[in-house]
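> sequence and predicted structure are below.
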Amino acid sequence: MSRYLVTGGAGRLGRSVVEVLAAAGHEVISVDRVQVAGLPALQVVADLSDASSVRTLLVRHRPDGIVHLAGIAVPFSAPEEVTFRTNTSLAFAVIQAAQATGVASVLLSSSPTVIGYNSPRGWKPSALPIDESHPLAPWNAYALAKVAIEEMVAATVRSSAEVRIGVFRPCYVISPEEWQGAPTQQGHTIRERLDDPNLAAVSLFNYVDARDAGEFVLAWLAQADTIPNGTVFFVGAADSLVREPVGEALTRLVPGIGPLAAGLGAADPVFSSERAARLLGWRARRSWRTQLVEQPGRLGEPAGVGGEARK
């Protein structure tokens, strides 16, 4: 059994990460601004804004590894300067404190937004599906902060061989209660996102179940010393969050995609998680087709999701 500290452990993704780690038999410390009932972790309310406070926290709890999820989670939910300053300063403080106190492994959360999709000045991918080799093109403070965090990780690898460190880019996170109809981080439901594909087109129909993301974290922590240090991973579902063939939806709703979308299978993901499968043996196990709570089908369809019965 290991002891892991999860920053942002009370959040939408953090709760599932904590639960997966705890279910695997690990001791978990959740550090957040709030506490939530029923979380299987020691919950600590703490300020992570500077390295000295984080260092004190790590000296007290002596974790074997850190999963850093804390920060402003939604683009444009705060002023741009606040988003950039908050997200970069938290990550920098965690990395610095981890190095100073000898934490063995640190995994930090980034985002698929680093590649620049949904830019108001136009954007098109270099290839589909999108993998970790895709050029970075951040156009807002949230994405720019995530690029900065990835560069912090790369700098840490160049400067130190002591800590095992990595980055994952979880796709649009869907928590378990959102399959039951709770609103997503944008305020609408998953069914509304499926009924109006414009809502999901802005993020290229990417998504991941929070529990699958938690299982990725577990796999990374278990194998951090067997993979290249500083590796970046996309972490997404094995399909796309859209009822129609994803290539057709992209061509219709995302300017600039054009013929690149023709090579995608009807339900393929736009973001590839093959690196995670190859290096860690991780694949997402959950899909909207099996997780979304059954409701009456649309006109002319049987009950189920998009006319398909749940498995």
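Arrived safely.

> make it CA atoms for all contacts and neighbour counts henceforth
Noted.

> which residues touch the residue nearest to residue 262 when sequence neighbours are not counted?
Excluding the flanking residues, the one nearest residue 262 by Cα to Cα, 6 or more residues apart in numbering is residue 247, at 5.7 Å. The neighbours of residue 247, taking Cα atoms under 8 Å, 6 or more residues apart in numbering as the test, are 261, 262, 263, 264, 265, 266.

> the structure to be compared is supplied as follows:
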Amino acid sequence: MSRYLVTGGAGRLGRSVVTGLAQAGHDVVSVDRLSVDGLPATQLVRDLTDAGALRAVLAEHELDAIVHLAGIAVPFSAPDDVIFQTNTSLSYTVLEAAREAGVGAVLLCSSPTVIGYNAPEGWAPTDLPITEDHPVAPWNAYALAKVAIEDLVAAQVRIGNPTRLGVFRPCFVISPEEWDGAPTQQGHTIRERLDDPALAAVSLFNYVDARDAADFVLAWLSLPDAAPSGTVFFVGAADSLVAEPVGDALARLVPETAALAGRLGPRDPVFSSDRAERLLGWRARRSWRTERTELAERAELAERAEPGA
């Protein structure tokens, strides 16, 4: 059994990561600004913008690794300077504190937004599907901060930081309750995003079930020799969040992709997770087709059970 620290463990993704690690038999410490009832972890309520608070946690707990998820999770949800300052400084503090404390590994959370889609001045992919080798083109503070975090990790590898480092770019995270109709981080339900493809087109139909992302985290932690330190991974579902063939939807709703959209099969993801599958053996097991179908069946049964139905 290993002991892992998850920053942001009470968040949309963090809850599933904590739960997945605990179910795999590991001891988990969650650090967040709030606690969550029933979370299978030692929960510490701390403000990690205070660097001393994190160092105190690391001094108190002997850890095998840190999974760093804490930060402002939604673009434009705070002023640009606050988003950039908060997200970059948190990551820098985590990396420095982990190195000082001798923590063996740190996995940091980035985002597909580093690619630059949905830019107000237009954007076009250089290839489809999009892989980790695609050029980054951040255009807002959130994406700029994520690129800075990835660059910070690369710099740490170059200077010989002995901590094993990794970066993952989880696609649009869908937590388990969101399959049951809870609003997503953009305020729409999954049904609304499927009924109106334009809602998901702005992010190129990318998504991932939070439990699948948690499985990726576990795979990365469990296979220390599978990928060089500093490797970046896309982590997404094995299909796209759209009912019609994804190439057709892209060409219609994101015209800048039209020249390359035909390279995608009808159900292909726009963002490839092949690197994660090749190096770590990870592949998403859940999709809107499996989870939403189950939801629809449960809803139909409930309607039939109602008086007068």
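It's in. Everything numeric here is computed off the predicted structure, so don't read it as measured data.

> out of the contacts of residue 247 of structure 1, which end up buried?
Buried members of the contacts of residue 247 of structure 1, scored by 16 or more other Cα atoms under 10 Å, are 261, 264, 266.

> ok, these vs residue 125 of structure 1, which is closest?
residue 261 (9.8 Å; Cα to Cα).

> you'd agree that closest one is up against residue 253?
No. At 11.5 Å, residue 261 of structure 1 does not count as touching residue 253 under the criterion of Cα atoms under 8 Å.

> next, count neighbours for the aligned partner of residue 138 of structure 2 in structure 1.
Taking TM-score structural alignment, the alignment pairs residue 138 of structure 2 with residue 138 from structure 1. Neighbours of residue 138 of structure 1 under the rule other Cα atoms under 10 Å: 19.

> now swap in residue 301 of structure 2 and tell me
Applying other Cα under 10 Å, we find 10 other residues in the vicinity of residue 301 of structure 2.

> what of residue 82 of structure 2?
There are 13 residues near residue 82 of structure 2, going by other Cα under 10 Å.

> quick check: it is in a strand.
No. Going by DSSP: H, G, I helix; E, B strand; the rest coil, the assignment for residue 82 of structure 2 is helix, not a strand.

> what does it align to in structure 1?
By TM-score structural alignment, residue 82 of structure 2 lines up with residue 82.

> ok, now how distant is its match from residue 53 of structure 1?
Look at residue 82 of structure 1 and residue 53 of structure 1: by Cα to Cα, to the nearest Å, they are 20 Å apart.

> what does residue 124 of structure 1 give?
For residue 124 of structure 1 relative to residue 53 of structure 1 (Cα to Cα), the value is 42 Å.

> then residue 271 of structure 1?
From residue 271 of structure 1 across to residue 53 of structure 1, the span is 37 Å (Cα to Cα).

> okay, the two: which has more neighbours?
Neighbours per residue, other Cα under 10 Å: of residue 271 of structure 1 and residue 53, the larger number sits with residue 271, 24 against 15.

> end-to-end on stretch 114-131 of structure 1?
Stretch 114-131 of structure 1 end-to-end distance (Cα to Cα) = 12 Å.

> pull the distance from that stretch to the chain's centre.
18 Å (Cα atoms, centre = their mean, to the nearest Å).

> what of stretch 183-199 of structure 2?
With Cα atoms, centre = their mean, you get 18 Å for stretch 183-199 of structure 2.

> pull out the buried positions in that stretch.
Quick answer for stretch 183-199 of structure 2 (16+ other Cα under 10 Å): 183, 184, 188, 189, 190, 193, 194, 197, 198, 199.

> ok, the residue lying closest to residue 232 of structure 2 once chain neighbours are set aside to residue 230 of structure 2 distance?
Take residue 232 of structure 2 and drop its neighbours on the chain: the residue closest to it by Cα to Cα, 6+ apart is residue 167, 4.7 Å away. Residue 167 of structure 2 is 7 Å from residue 230 of structure 2, where distance means Cα to Cα.

> what is in contact with these two at once?
Residues touching both residue 167 of structure 2 and residue 230 (Cα under 8 Å, 6+ apart) are residue 153.
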